[in-house]
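Undergrad: Sequence plus predicted model, see below.
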Amino acid sequence: MTTEVHGSTTPEVTVVVPHYGAPGPTLDVCAQLLAQRDVDLEVVVADDASPEPIVVPDGVRLVRRDVNGGFAANVNSGLAEARGALCLVLNSDMQLRDRAVADLVEAARPHQPCLAAPAITTVDGRWEESRHRWPSPLRTAVSLSRPVPHLTRIPRVRRWLLESRAVATEGPTPCDWVSGAAFMVPTPVIRSIGGLDEHFFMYGEDVDLQRRLRAAGVPSLLFRSVEMAHVGGGSTDPLRADGWSLQARWVYAERHGYARRLRAMLWGTALVNVLWNVAARAGGRKVSVRRELRHDVLRARGRTY
């Protein structure tokens, strides 16, 4: 299962690429990683029991799980095999410049130990929101209310709802948490806190990880000078994604002590949404008030629909 990468048994960076599903994107990012310049790295693909087992190229190590466990469990499987001093967790749908990993290592070196993240862009170069505040029960509840699409037209409200903050163009920008699509942390540090929490199946595990790292004195820093592009466009069923997202919100709330407040605020959101939907229906829009109320009630009870 183990293959030497770039002729080194102790690489500077281990890149863990969590994989599930179609092999194309993962193989593309592996090719980009093997072509990285000026950095000694190994690539570990963690296959989360995909229906179609992936065959990785020479120079890439493969860890295949017997049971699908979700993103956090899959990353931890790859992390267990990491030999590098630093661990870079990288989504399979990323595009990298030929020095992206080396640039991130160099930018973060004076600030270690830290969780270092690049600026995430779209493939056409547009900046994605990458720097966020810690989640709160109020912000979560408001984000699930029906008036949100109208409120987000106001820039100040949009920034508050997205929990985003300005990013420095030079040097590191301290963050509460950054996108989990690409982040690097010293391998002994992430292992010392137990890796990602496997109670999160999908979503939220990156926020929780960074909160635990912060409690251990390890900050999250975003480096605007290093860019990686996020292709996105996955084929995950929206209902399954909504269910995972809801589960993640509740796991996070329980882990960080505000589950009761979140439940109360979600009941308030249900009331706001009923009034909004009744008004919308009275105005001639096609809205199923009963169905939407059922969704909100299930969500307030911590259940999916």
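TA: Okay, I see it.
Undergrad: CA only for contacts and neighbour counts going forward, please
TA: Fine.
Undergrad: in what helix or strand does Val207 lie?
TA: Secondary structure assignment for Val207, by DSSP states H and E: helix 205-215.
Undergrad: Can you check which helix is longest in this structure?
TA: In the chain, with assignment by DSSP state H, the single longest helix is helix 259-282.
Undergrad: Show me what that helix is packed against.
TA: Contact partners of helix 259-282 among helices and strands, from 3 or more Cα pairs under 8 Å, 6 or more residues apart in numbering; DSSP states H and E: helix 137-143, helix 238-255, helix 289-300.
Undergrad: ok, residues contacting that helix?
TA: 137-138, 140-142, 144-147, 250, 253, 286-289, 292-293, 296-297, 299-302 (Cα atoms under 8 Å, 6 or more residues apart in numbering).
Undergrad: Generate a PyMOL selection restricted to the buried entries among those.
TA: Per 16 or more other Cα atoms under 10 Å, the buried members of these correspond to this PyMOL selection:
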select buried, resi 137+140+141+142+144+145+146+250+253+289+293+296+297+299+300+302
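Undergrad: which residue packs closest to Val148, ignoring adjacent ones?
TA: Val142 (7.3 Å; Cα to Cα, 6 or more residues apart in numbering).
Undergrad: Included below, for side-by-side comparison, is a second structure:
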Amino acid sequence: MPLTRLGAIVPVHGDLEPVLPLLDALAGPGVPEAERPARVLLVDDASPRPVPGDSLPAGVELVRRERNGGFGAAVNTGLRALRDGEGGSAIDTALVLNSDLTIPAGLAAAITEHAAPWMPAVVGCRAEDAEGRSGYAARRFPTTGHQVVEWLVPLASQRHRDVLHRAVGHDLEAERGHGMVPVDWVSGAVLLLPIAEVLAVGGFDEGYFMYTEEVDLQLRLRRAGIPSLLDADLTVVHAGGGSSGGEARRRRWLVGARMRYARRHGHVHLLRAGLTAASMANLAWNSGRRFAGRDVHPLDTAREELALVHRAGKDLPR
């Protein structure tokens, strides 16, 4: 049976060419009708060079945004288009896919079938990089402790250990599970979303430009009784970082997003204090490494970290 109640959303900010293999995997001529979403939307989030509509594969619709609002804003635009568009009343579920994914054949049909007994719910799946390393798609809701541990440079070499994975919030039970596994939240690389329920809680918070918006949404949905699950039997390849424009910008967006999340759902002053203390520990560690002859710059690194901790989020694009 065709996926008549499913729409797919692929947000894009940049060139179309790298996204074409994903669009072909969703709706290309080789995809059986029974495995195609009823609608596939490419949401052009005000790309520097607008995506040319005549270059899209047949069956892929183009939705343009006038302003670059980030991942959450682009997905919200797609969700409303699926809800309000022609025949939109039949589309009640959206499959949101990052533009830098490689997906297995039949992903849309498989994740929809696996999720059906749990709906309405948020469902994600495993993600790996090109070398087969896990992206730990299932995680615990963030705490100050998770983020302080992640900030500590002395622990970086030990992050392959289970105790450190758990200390930064990775859900190892889900990671090693099978079937549909209830979790706190799943990565935004792949999200199966119930459209009405997501829009009922306000959709994605567009104050997050990039990062953490999917955590915020899933926490609000959880409070409304909508669970999150990992489909541990499906895996995608996620390149990651394709839209962040460099490590410095990525870290600024990430820390700013975490501060916003802490203001909304936690204790932002506690988070700032914890990361400040971790930066002082990093300064001591890096000073020892420099004394031992390593090519590090402890004071410069500490200044960069503290600037992120105390200024992040204040100059992000909106």
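TA: Sure thing, it's come through. Worth saying up front: this structure is predicted, and the values here are computed from it rather than measured.
Undergrad: just to revisit the earlier point, need the helices and strands packed on helix 259-282 of the first structure in a markdown table (columns: distance to Arg131 of the first structure).
TA: Shown next, in a markdown table, are these (distance: least, Cα to Cα, whole Å):
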| stretch | distance to Arg131 of the first structure |
| --- | --- |
| helix 137-143 | 16 |
| helix 238-255 | 18 |
| helix 289-300 | 27 |
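Undergrad: Select, out of those helices, the one closest to Val43 of the first structure.
TA: helix 238-255 (27.6 Å; Cα to Cα).
Undergrad: circling back: matching residues in the second structure for the helix holding Val207 of the first structure?
TA: Alignment of helix 205-215 of the first structure against the second structure: residues 213-223, by TM-score structural alignment.
Undergrad: What mean distance separates that stretch from the matching residues in the first structure?
TA: With the two structures superposed, stretch 213-223 of the second structure lies on average 0.7 Å from its match in the first structure, counting by mean Cα distance after the TM-score superposition for the first structure.
Undergrad: Give me the buried positions along that stretch.
TA: Glu213, Glu214, Val215, Asp216, Leu217, Gln218, Leu219, Arg220, Leu221, Arg222.
Undergrad: The third one contacts Thr143, correct?
TA: No - with contact defined as Cα atoms under 8 Å, Val215 of the second structure and Thr143 do not form a contacting pair (11.9 Å).
Undergrad: outside of stretch 79-91 of the first structure, which residues touch it?
TA: By Cα under 8 Å, 6+ apart, stretch 79-91 of the first structure touches 9-18, 41-42, 44, 75, 180-188, 195.
Undergrad: And it, end to end?
TA: Stretch 79-91 of the first structure has its terminal residues 14 Å apart, counting by Cα to Cα, to the nearest Å.
Undergrad: next structured bit after the helix holding Val207 of the first structure?
TA: Reading on from helix 205-215 of the first structure to the C-terminus, the next helix or strand found by DSSP H and E is strand 220-230.
Undergrad: what's the average distance of that next one to the second structure?
TA: Counting by mean Cα distance after the TM-score superposition for the first structure, strand 220-230 of the first structure comes out at 1.6 Å.
Undergrad: Show me what that strand is packed against.
TA: With contacts taken as 3+ Cα pairs under 8 Å, 6+ apart, strand 220-230 of the first structure sits against strand 94-95, helix 100-108, strand 115-121, strand 172-175, strand 177-178.
Undergrad: need the ones you listed in CSV with distance to Pro57 of the first structure and mean neighbour count, can you?
TA: What follows is those, written out as CSV (distance: least, Cα to Cα, whole Å; neighbours: other Cα atoms under 10 Å):
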stretch, distance to Pro57 of the first structure, mean neighbour count
strand 94-95, 18, 22
helix 100-108, 19, 20
strand 115-121, 26, 26
strand 172-175, 35, 19
strand 177-178, 30, 28
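Undergrad: hang on, Thr14 of the first structure is in a helix, isn't it?
TA: No - applying DSSP: H, G, I helix; E, B strand; the rest coil, one finds Thr14 of the first structure to be strand, outside a helix.
Undergrad: now the strands for the stretch 51-200 of the first structure?
TA: With strands called from DSSP state E, counting those that start in this stretch, the stretch 51-200 of the first structure shows them at 60-64, 86-90, 94-95, 115-121, 131-132, 172-175, 177-178, 182-186.
Undergrad: Nearest approach to Thr26 of the first structure belongs to which of the ones you listed?
TA: Comparison of the strands of the stretch 51-200 of the first structure against Thr26 of the first structure by Cα to Cα identifies strand 94-95 as nearest, at 8.9 Å.
Undergrad: What is the equivalent residue in the second structure for the residue nearest to Val148 of the first structure?
TA: Aligned counterpart of Val142 of the first structure in the second structure: Val149 (TM-score structural alignment).
Undergrad: Could you measure from its match over to Asn98 of the second structure?
TA: Computed with Cα to Cα, the distance linking Val149 of the second structure and Asn98 of the second structure is 28 Å.
Undergrad: Check His114 of the second structure too.
TA: According to Cα to Cα, His114 of the second structure and Asn98 of the second structure sit 20 Å apart.
Undergrad: cool, Glu214 of the second structure as well?
TA: For Glu214 of the second structure, the distance to Asn98 of the second structure - Cα to Cα - is 12 Å.
Undergrad: do Ala307 of the second structure as well
TA: Applying Cα to Cα to Ala307 of the second structure and Asn98 of the second structure gives a distance of 30 Å.
Undergrad: Ok, Phe71 of the second structure next?
TA: In this view, Phe71 of the second structure and Asn98 of the second structure are 9 Å apart by Cα to Cα.
Undergrad: more neighbours, those two?
TA: Using other Cα atoms under 10 Å as the criterion, Phe71 of the second structure and Asn98 rank with Phe71 on top: 25 against 22.
Undergrad: What residues does the spatially closest residue to that one that is not a sequence neighbour make contact with?
TA: Excluding the flanking residues, the one nearest Phe71 of the second structure by Cα to Cα, 6+ apart is Met210, at 5.9 Å. Met210 of the second structure makes contacts with Gly70, Phe71, Gly72, Trp253, Leu254, Ala257, as judged by Cα under 8 Å, 6+ apart.
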